[in-house]
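In: One predicted model, sequence on top.
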Amino acid sequence: MPTGISQDQVNAAADQLVAAGNKPTVEKVRQVLGTGSPNTITRMLETWREELAQRMAQMISLPDVPGPVGVAFMEVWRLAIEHAKTAANEALIKEQNAIAADRASLNQEAKVWQIAVEAAQRETAEAASKWTHVQTQLMERDALLEQLKIQQADLMQQRDLMQAAVAQYQTDIERLQAERTVALDHVRVAEDRAHRLVDEARLDAKALQARWEREERETSKRIAQLTDQAEQLHKAVHTAEQATAREAGRVLALEATLKQFRGALPLKKTKTAAKKKTKTRAKRSGRAEHA
């Protein structure tokens, strides 16, 4: 509902329409105001009519109001009352039609929802049957994926240990370099020995770096292999789901064939029994003739 409309605005618009010789209807008042909800304007017009009756009674009671003027005011009031009744009846009819339409729409929607619920129940039953069929395979694949995750975590832990070892070696190298600087200040003679130690330490660091890089490549390769295996397992699960759907269709077809076979089974049993009775009678007749 638009905001800003007041009773005074509706009163002024209605007075303006009456002064112009027009009936103050909801549509005309809304045209004058340029806004306003029809329900709000209807309610405010009722208030305006009540106030108009009071104003007309006061004006007629004044001694200086001419008789024709009072009659004119009474005619305006009568027209306003008649229009109010007509507007009320029209609003009542519209409301009743809207209620009937809403009721029909709700009934139709209830039927649609009922059909949808029944279809959903059937689909749920079918999905539950399929899920029961493939649940074991999914559990096995989940267990395998969990093992792969554990292996991946172990490899990551080993890589972290290697990185920590390399960092420790790097720290040792820095410590040796600091000791060499101190030793140079005190003993020049130990310079060659310190150089040899630093060179050896650098060679060890390079060897460790090469080892770490090799381990990193192997770890990355292993992770890639595990990722490929996981993707293959997901594809296998998807293939199993499709195969399960096809097997479900075959089971339904076999059940239909079995029902048809069971329906035809009693007739075959009756014919077989009749043939046995005929053979028994023939045997008895042959024995009597030989006797």
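Out: Perfect, thanks for sending it.

In: rest of the way, CA atoms for contacts and neighbours
Out: Noted.

In: Tell me, how many residues neighbour residue 155?
Out: 19 (other CA atoms under 10 Å).

In: hang on, it packs against residue 219?
Out: Yes: using CA atoms under 8 Å, residue 155 is in contact with residue 219, at 6.6 Å.

In: For the helix or strand hosting residue 16, buried residues please.
Out: Residue 16 belongs to helix 7-19 when elements are defined using DSSP states H and E. Counting neighbours by 16 or more other CA atoms under 10 Å, one finds that the buried residues in helix 7-19 are 10, 11, 13, 14, 15, 16, 17.

In: Packing partners of that helix?
Out: For helix 7-19, the contact count by 3 or more CA pairs under 8 Å, 6 or more residues apart in numbering; DSSP states H and E identifies helix 26-33, helix 38-61 as packing neighbours.

In: Tabulate these in CSV, adding columns for distance to residue 181 and mean neighbour count.
Out: Converted to CSV, those look like this (distance: least, CA to CA, whole Å; neighbours: other CA atoms under 10 Å):
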stretch, distance to residue 181, mean neighbour count
helix 26-33, 95, 17
helix 38-61, 94, 16
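
In: Distance to residue 68 added to those, as TSV?
Out: Written out in TSV, the entries for these read as follows (distance: least, CA to CA, whole Å):
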stretch	distance to residue 68
helix 26-33	27
helix 38-61	10
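
In: Residue 150 is nearest to which of the ones you listed?
Out: Among those, helix 38-61 comes nearest to residue 150, with 69.3 Å by CA to CA.

In: Against residue 246, how distant is the most centrally placed residue in the chain?
Out: Per CA atoms, centre = their mean, the C-alpha nearest to the average position across the chain is that of residue 120, at 15.7 Å. Distance of residue 120 to residue 246, computed by CA to CA, to the nearest Å: 21 Å.

In: another structure for you, compare them:
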Amino acid sequence: MARSGVRYEDVQRAIDALMARGEAPSVHKIREALGTGSFTTISEHLREWRRLREENRDVPPPQGMPTELQALAEALWSQAQEAANDALVHYRQEADTRVEEAHQQVAGAERRAEDAEQREAALSSRLTELDQRLDERTREQAQLQAEHDALQERLTRAQQEVETLQSRLEAARQEAREQEQAHQQALEALQTSLEQRLQQEEERNESAEARLMGLLDEARQERQAAEKAHAGREQRLERQLEDVRAQHKAREQELSEAQQARHEAERAQVTAQERETELQRQNEELAGRITERDRQLAEQAEHWQQREQQMEERLWASLEALRSEWRDARERAEDTTDSPAPEREDPA
């Protein structure tokens, strides 16, 4: 939309002034003539003026004049339009080209402005990020400085403790040297005492060794006697063991025979059970056959009874039929006897 700073009437007056001077109207010339206004607004008004001029170009001259004058006016009007069109073709093309260039420049300027805004936004974001990182680094530096101060203080205390420990170590070393001297003296006294006691122990050991040798001789004699007694006991035990082995072998033989007899008895029992089972099965089969035979006999008896009843019924029916026939024959005979004999005609 056109801005409210420059109106269409202002642009039209500037165009009329340029046309009066014989100059083709353009955006730059109109801008110079007006001294104000944006190129976009002037370009829109210029396009509107051209559109209206194109619409009014083919309007015929007013009617109501003489024919010759009207024809002359129409001819002049056509010539004027052709001359104006020929004169304005170049300016129109140039104006359109400049307007298009202006539009392209405006679009380029807008793109550059957008790029600049984007770069500005990116730079602003980058600056904000750098500020944040700077704040973080500042905080980290402050934290590191605090840690450094704490470590320095701890180092000072540690150095003081080391000095204290060194002094205590020196005192402990001095005390250890004194204790070592006292210990050496005590060791020398103890060694002297031990040597004396060792000599006394050696003397006592010699007497104890003599007594020990006597005890060893007695122990050897007792051992020999014990070995002899042990050998006799071993011989007796071996004989007893042989007797036990013989008894065990006899018991094993008896046990084997008993197991064999038990196996035979078990086999006989199994055979008897199998025989009993077979007999039971045969008895059951025989009982089934007897039951089936009884059923068949009952069915046959019932069948013969039914046939006997049927034959009896048929016999009675035949007898009744014979009786009926006999009565009929008798009645016919009686009728024949009661009726008179027919008269014979004289053959002459």
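Out: Yes, it's here. All of these numbers come straight from a predicted model, not from anything done at the bench.

In: What TM-score do the two superposed chains give?
Out: The TM-score (TM-score structural alignment, normalised by the length of the first structure) is 0.40; 140 aligned residues with a CA RMSD of 3.6 Å.

In: quick check, nearest of the buried residues of helix 7-19 of the first structure to residue 179 of the first structure?
Out: Comparing the buried residues of helix 7-19 of the first structure against residue 179 of the first structure with CA to CA picks out residue 10 as the nearest, at 97.7 Å.

In: does residue 214 of the second structure sit in a helix, a strand or a coil?
Out: Secondary structure assignment for residue 214 of the second structure (DSSP: H, G, I helix; E, B strand; the rest coil): helix.

In: for it, what are its contacts?
Out: Under the criterion of CA atoms under 8 Å, 6 or more residues apart in numbering, residue 214 of the second structure has no neighbours.

In: what's next to the helix holding residue 16 of the first structure, contact-wise?
Out: Residues outside helix 7-19 of the first structure that contact it (CA under 8 Å, 6+ apart): 23, 24, 28, 29, 32, 33, 41, 44, 45, 48, 76.

In: Between those, which sits nearest residue 94 of the first structure?
Out: residue 41 (16.3 Å).

In: I'd guessed the closest one sits against residue 30; true?
Out: Yes: between residue 41 of the first structure and residue 30 there is a contact under CA under 8 Å: 7.5 Å.

In: Which strand or helix spans residue 142 of the first structure?
Out: Residue 142 of the first structure belongs to helix 67-186 when elements are defined using DSSP H and E.

In: From the chain's centroid, how far away is that helix?
Out: Using CA atoms, centre = their mean, to the nearest Å, the distance from the centre of helix 67-186 of the first structure to the centre of the chain it belongs to is 5 Å.

In: Could you do stretch 204-215 of the second structure as well?
Out: From the chain centre to the centre of stretch 204-215 of the second structure is a distance of 90 Å (CA atoms, centre = their mean).

In: Also stretch 296-306 of the second structure?
Out: 81 Å.

In: circling back to that earlier point, what's the closest of the buried residues of helix 7-19 of the first structure to residue 71 of the first structure?
Out: Sorting these by how near they are to residue 71 of the first structure, with CA to CA, puts residue 15 at the top with 17.4 Å.

In: if I look at that closest one, how far off is residue 90 of the first structure?
Out: For residue 15 of the first structure, the distance to residue 90 of the first structure (CA to CA) stands at 23 Å.

In: One more: residue 224 of the first structure?
Out: Taking CA to CA as the measure, residue 224 of the first structure and residue 90 of the first structure are separated by 77 Å.

In: sorry, back to before: distance to residue 281 of the first structure added to the buried residues of helix 7-19 of the first structure, as a markdown table?
Out: Output for the buried residues of helix 7-19 of the first structure, formatted as a markdown table (distance: CA to CA, whole Å):
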| residue | distance to residue 281 of the first structure |
| --- | --- |
| 10 | 110 |
| 11 | 112 |
| 13 | 112 |
| 14 | 111 |
| 15 | 115 |
| 16 | 116 |
| 17 | 113 |
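
In: Tell me the one among the residues you listed nearest to residue 60 of the first structure.
Out: When the buried residues of helix 7-19 of the first structure are compared against residue 60 of the first structure (criterion: CA to CA), the nearest one is residue 15, at 17.4 Å.

In: Find the helix or strand that the closest residue to residue 30 of the second structure other than its chain neighbours is a member of.
Out: With CA to CA, 6 or more residues apart in numbering as the measure, residue 14 is the residue that lies nearest to residue 30 of the second structure, at 6.0 Å, once sequence neighbours are left out. Element membership for residue 14 of the second structure (DSSP H and E) is helix 8-20.

In: And that helix, what's buried?
Out: 8, 11, 12, 14, 15, 18.
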